[in-house]
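**Student:** What follows is a predicted protein model with its sequence.
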Amino acid sequence: MPTPDIGQRIDLFEAYVARHPQLRLRVSCPSQEFSDLEMAQGVGRWFSCVRGLWESLDVGSQPDLALLMFQAPAVPRSVERYVLGLVPPVGPGDGDRSLRHALLSVDDDSDRHLSEKLLEHPDLLLRVRALVTRARERGQEVEPLSCYQASDRMDELADRLGLDCRETPTRTLDLGSKAGSRQLFRVAGLAHAPGTYTAAFGLPELARELADLTRSHGPGRWLLKINEGYGSGHGLAVVTVTEPTHATALAALRRLSPLTENISRAQFLAGLSANGAIIEQYLGTPPAGEKRSPSALLFIGPGPDGEPGVQLLGTHDQVLGEDLQYLGCRFPASAAYRDAVIAMSLTVAGHLARAGVRGHVGVDFLARRDSDGRWDLRAVELNLRQTGTTHPHRTVRALVPGTWHDDGRLTHRGTEVHYTGTDGLISPAYRGLSPAHVIRALDGRPDLAFDPIRARGVVPHFWTALEPFGKLGATVLGDSPDDCALLQYRFVELLDDLAARATGGRERQHAGTPSP
């Protein structure tokens, strides 16, 4: 149910917005809308809506913004104060940011999507809809519903609130499926791995396609990718085919091995049957070479002339595990292939814009360097939503008033800014640590805390997963990749020290408790 003070927060927020007609209103529901099996992967994944607090930073960097954001479970007030205080005051009209910022929390930590939880509270949604209506009647700008990704459920939520969605219309989501991505790469003329272009829903059909591909490209390893409903590299399986026959391919498919350890063969096949799958050649690391996973983040929105405009936000080198699972990112992508990543991404984004796609777009690539030093770049897939790189990137855009260059770099006061992002600072020892405890410790470490003058330091996130799961994320800003790595290492040392002290304190308290 909604937290007890939610009505008062709405009243105070609306009263302030009504007194300041220059403010524009944004409502945010950062619900990840993946399949339930996808959401079950990773630690504390169902709490991932808390990553949406990057938008709270916008309240600091954009003095004309009033933000109302839904969360479940509740975000501690200590975190809200910390986030709102990260951006220095931008002028005398900045005022009290907490009055332009309302976190509307539902007291529900169940394993369900935030959107599902909100739709169970029609009175809350009606109240927010009334707030939106009155803002429009006053002539204030009301932005579309900000969300992590579009879905039928998100469309229903937006309709209940009287809003459109900021991310791409659901009718365009097929363009971001695995099959849709490959079709668009082919149309746009982007280099990509051999494979299929339409989703197949059964092993016999996939076996025929796999046999044909083996006949054309030779024996080897192939990836099966579930067409939709999965992210972060979880809907993948690998098969090895030695002969270009239907029987050999079918036997290989029946032995397929999901790359994600927590997804069984039976679960993968169920996902395949429900959502279809495509086949793509597995491109390994060349002998005496290397393989990387760069990506580009873009935003498609209205341009100055009212037509859709494409904005390149940034490029990253993604950090992937051996199972191709997304672990984090480094900004910017390597200069060795960054220009090609930008050019290919802008090309495909232009096609997407003409097809009606809007909002955040991620374009993933595979870069392989041969022993002769030359890089080969292939487009891999599209994500028509916010991605793993969106949170750290939007965090840095809000925190650093620097210059974003066309070549994908960021400079601040003449110095190039680098950053890394991760959701993976996880340890059982961190369970029980409170966000307030970490914030106090970080405030006492000027060598680690974010310094807006130097554009350097650690900005934690994923706060609600800390106490129950021992999980925290961080965006780390530095003046070089090595500087970022050093800051992250020292932040983990700080967390380890806090956990050791907390454990020692609990043990001492337990030791001093009289026996019953």
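**Tutor:** In hand now; what should we look at? Numbers count the residues shown, from 1 in each chain.

**Student:** make it CA atoms for all contacts and neighbour counts henceforth
**Tutor:** Will do.

**Student:** residues contacting the residue nearest to residue 408 when sequence neighbours are not counted?
**Tutor:** Nearest non-adjacent residue to residue 408, counting by C-alpha to C-alpha, 6 or more residues apart in numbering: residue 314, 5.7 Å away. By C-alpha atoms under 8 Å, 6 or more residues apart in numbering, residue 314 lies in contact with 296-298, 331-332, 393, 408-409.

**Student:** ok, 6 Å please
**Tutor:** Counting by C-alpha atoms under 6 Å, 6 or more residues apart in numbering, residue 314 touches 296-297, 408.

**Student:** for comparison:
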Amino acid sequence: MLGVALAPMHNVDDADGFQQLQAQLSTYWLAADLFDRQPRDIVIIPSLSLDQQELMKVKGINHYEERLLFALIRLRNPNTRLIYITSTPLDSTIVEYYLKLLPDVPFSDARSRLILLSTHDASARSLTQKVLERPRLLDRIRQQLRPDGTAYMTCFNSTQWEKDLAMALGIPLLGLDPDLLHWGTKCGSRQIFAEADVPHPDGCDEVRNADDLATQAAELWERQPQLQRMVVKLNEGFSGQGNALLYLQSLQTVAPGTASHATRVEAIGRQLHHLSFQSDTESWQHYSRRIPELGAIVEAFVEGKEKRSPSVQGRITPEGKVEILSTHDQILGGPDGQIFLGCSFPADEAYRLALQDYGLAVGEALAKKGALERFSVDFLAVEQADGSWDLQAIEINLRKGGTTHPFMTLKLLTGGSYDMETGLFLNQRGEPKYYMATDNLQDDRYKGLLPEDLMHIIVQRQLHFSPSREIGSVFHLIGCLSEFGKLGVLSVGDSPEHASEMYNQVKEALNEETENHVRYRFHPASKQSH
């Protein structure tokens, strides 16, 4: 799946050694998301160790290592040191922006406890792989760790590379054992939903070729002849990038009851060549080549006039306890509305507590498999005639995601907590806080804005987050702005409407600041004849 330039460092003692490291987590698990005064050395590896071909479909993906910069807020603990590693060096303006969010902590003190390291390698490969290829960099990381057993490593997602890196550093990994990654695939998710008795769309197990995919689609149609369309998903796809729609309207001559099973399979096989993809650059020729590599499933498309995409986030402690962290209504886009763009917190009151219940059930099933740390479950919610909402689970993410950094940013900035009774986030005074967040505030007019320009606009328009009032906006993916005109925003308010207002103020300010911006382009002088 990833280009390999270094063989993973396995030996017969790896499994036992890794488990011994992981056992250390139980001694300071509670400190992972709470403020404390104990010494902590946290190695942050914001590597997106996912399929690189799928990642390259995301604009500005080379800057997504900035999404874990919310962790710099942990420097509020005066005894915490962070070692943050990236593929290429971070812009100093971006680092200063995050450190100055810290209330009651002098900038110089926080900066002295932040160690920034880089591989100076912008190639389209996993950051973790790049680190493992550089023994001198590994030595520098080890030298920064205090020898008192309080260090741990955290990352965006866990693969064998992250496991190898934790072993090489001799510290535990606050993340999933990659041996359990199957339970975060599309097929594995469906198995967990079935075990946990969580409602989910009808579909199939994983297939590895187009012929089997056509057969499974035909059998699904025969079970549900009322279907209008199906969703084809790459088993290891993410953020909707590997999803495609199979429309059935043009196949009515072979619908169940009008043709044989073999004829139906043959017709669907031809129709697969005309899938509706999320990306304009995707084709069946390329997509079909990914099926043997990543696997695929087909599911019934959930229809509905009023349809939403909520999610629930949780974590599993080393003791196997499941905790619900948050619920969100996701903001989706793309040609068929299957690409994650952002979220609002909390999810609608009509179904947020049901999301919690389903999240607990899924978490408990995952805990029995040995899963650890972050997980989330995406749903489709369809309004029924009586005003109720039908929830259908779609997939499990066994990693951090687009809803992780906004919630953790709010939590770390306010010191508040999630209330299971109401599904609200309460600050230390017991007041609820709401937010809107996105990774995709994008406009070509924003291209050319440097981090310094954004800081100027934030100050001039008073858009910044106020620690005293706990409202305003926090920005991320700032490195994407100049090249891609793309920015991440978390807008916090005292009500859903207030959070939306904060977000709209950011959009209006950026639009007004850039609408009359003159772009100078280089025009080479005409060649002179001699």
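**Tutor:** Cool, got the structure. These figures come from a predicted structure and were not determined experimentally.

**Student:** on that earlier part again, and the contacts of residue 314 of structure 1, which is closest to residue 278 of structure 1?
**Tutor:** Proximity of the contacts of residue 314 of structure 1 to residue 278 of structure 1 (C-alpha to C-alpha) peaks at residue 296, which lies at 22.7 Å.

**Student:** ok, how many other residues are close to residue 298 of structure 2?
**Tutor:** Residue 298 of structure 2: 29 surrounding residues under other C-alpha atoms under 10 Å.

**Student:** measure the aligned residue in structure 1 for it to residue 302 of structure 1 for me?
**Tutor:** In structure 1, the residue matched to residue 298 of structure 2 (TM-score structural alignment) is residue 279. For residue 279 of structure 1, the distance to residue 302 of structure 1 (C-alpha to C-alpha, to the nearest Å) stands at 35 Å.

**Student:** Give me the secondary structure label for the residue nearest to the spatial centre of structure 2.
**Tutor:** Closest to where the C-alpha atoms of structure 2 average out (C-alpha atoms, centre = their mean) is residue 401, at 2.0 Å. Look at residue 401 of structure 2: counting by DSSP: H, G, I helix; E, B strand; the rest coil, its state is coil.

**Student:** One more: residue 342 of structure 1?
**Tutor:** Put simply, residue 342 of structure 1 is helix when judged by three-state DSSP.

**Student:** Can you find the partner of it in structure 2?
**Tutor:** Using TM-score structural alignment, residue 342 of structure 1 pairs with residue 356 in structure 2.

**Student:** again, but for residue 41 of structure 1
**Tutor:** In structure 2, the residue matched to residue 41 of structure 1 (TM-score structural alignment) is residue 57.

**Student:** what's the answer for residue 394 of structure 1, then?
**Tutor:** Using TM-score structural alignment, residue 394 of structure 1 pairs with residue 408 in structure 2.

**Student:** burial measure for its match, as a count.
**Tutor:** 19.

**Student:** For residue 383 of structure 1, give me its contacts.
**Tutor:** By C-alpha under 6 Å, 6+ apart, residue 383 of structure 1 lies in contact with 176, 361-362.

**Student:** List the members of these that persist in structure 2.
**Tutor:** Compared against structure 2 with both residues aligned by TM-score structural alignment, their matches' C-alpha atoms under 6 Å, those retain 176, 361-362.

**Student:** Straight-line length of stretch 124-141 of structure 2, end to end?
**Tutor:** From its first residue to its last, stretch 124-141 of structure 2 covers 23 Å (C-alpha to C-alpha).

**Student:** which one is the equivalent of residue 206 of structure 1 over in structure 2 nearest to, not counting chain neighbours?
**Tutor:** For residue 206 of structure 1, the aligned position in structure 2 is residue 213, judged by TM-score structural alignment. Take residue 213 of structure 2 and drop its neighbours on the chain: the residue closest to it by C-alpha to C-alpha, 6+ apart is residue 207, 6.2 Å away.
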